[in-house]
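Q: predicted model, plus sequence, below.
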Amino acid sequence: MSDPGGVAGDQLRAFVERIERLEEEKKVISDDIKDVYAEAKGNGFDVKILRKVVSLRKKQPHEREEEEAVLDLYLHALGMAGGAGGGEG
């Protein structure tokens, strides 16, 4: 049945409650991820690099290659590639 204004109140409430439960689950998972990064840091791993590795693993090989090529192009344009402390080129 519809409530005033044509809004199905029970259905709307169900959607809102589902979203709220999922948001809480997302927060718990986010906290768990932070704990894993903290554990990795405690074991001597560089968290910034670890985050980069996780990000790279989400991408297809051709996407990574394209990004690396553009990064290399930009580093060369800025004179940052090839020298001490520069990129891999």
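A: Here it is on my side, so go on.

Q: can we go C-alpha only for contacts and neighbour counts from here?
A: Will do.

Q: can you pull up the most central residue in the protein?
A: In the chain, the residue lying closest to the centroid (C-alpha atoms, centre = their mean) is Ser55, at 6.4 Å.

Q: can you tell me the SS state at that one?
A: Here Ser55 is helix, with the state taken from DSSP: H, G, I helix; E, B strand; the rest coil.

Q: and the longest helix along the chain, what's buried?
A: Using DSSP state H, we find that the single longest helix of the chain is helix 9-42. For helix 9-42, the neighbour count (16 or more other C-alpha atoms under 10 Å) marks Tyr37 as buried.

Q: with stretch 70-85 instead?
A: For stretch 70-85, by 16+ other C-alpha under 10 Å, it's 72, 75, 80-81.

Q: want to compare, so here's the second one:
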Amino acid sequence: MEDTTAQELKSYIERIEKLEQEKKDIQEHIRDIYARAASGGFDAKIIRQIVKLRKMDDEDREEQETLLDIYKRALGMSCEE
């Protein structure tokens, strides 16, 4: 392998490693925030669900909520029977 090609490969690998470490640090910060929210009386599972829902576009979120409602009704779990 040429020196420039080997150096380029090494550069890619080092950048990936740096980003992986940054990702690990960010995930740790996120866990800390969930823990603080939980200690403040909030339900971390519900917060996670809200974060997930906020990432979705409106159409996908509405479709998922409609399907969830249909399934709940089919299983007798809905309050709106």
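A: Great, that's in hand. Source: prediction; values computed, not measured.

Q: which helix or which strand is home to the residue lying closest to Glu81 of the second structure once chain neighbours are set aside?
A: Spatial nearest neighbour of Glu81 of the second structure, chain neighbours left out: Arg73 (6.8 Å); criterion: C-alpha to C-alpha, 6 or more residues apart in numbering. Using DSSP states H and E, Arg73 of the second structure sits within helix 58-74.

Q: average gap between that helix and the first structure?
A: Superposing on the first structure places helix 58-74 of the second structure at an average distance of 0.9 Å from its equivalents, by mean C-alpha distance after the TM-score superposition for the first structure.

Q: just stretch 7-21 of the second structure next, same as before
A: In the superposition against the first structure, stretch 7-21 of the second structure averages 0.4 Å from its aligned positions (mean C-alpha distance after the TM-score superposition for the first structure).

Q: where in the first structure does that stretch align, residue-wise?
A: Under TM-score structural alignment, the match for stretch 7-21 of the second structure in the first structure covers residues 10-24.

Q: and stretch 42-50 of the second structure, by the same measure?
A: Stretch 42-50 of the second structure corresponds to residues 45-53 of the first structure when matched by TM-score structural alignment.

Q: who touches that stretch?
A: Residues from elsewhere that reach stretch 45-53 of the first structure (C-alpha atoms under 8 Å, 6 or more residues apart in numbering): 37-38, 40-41.
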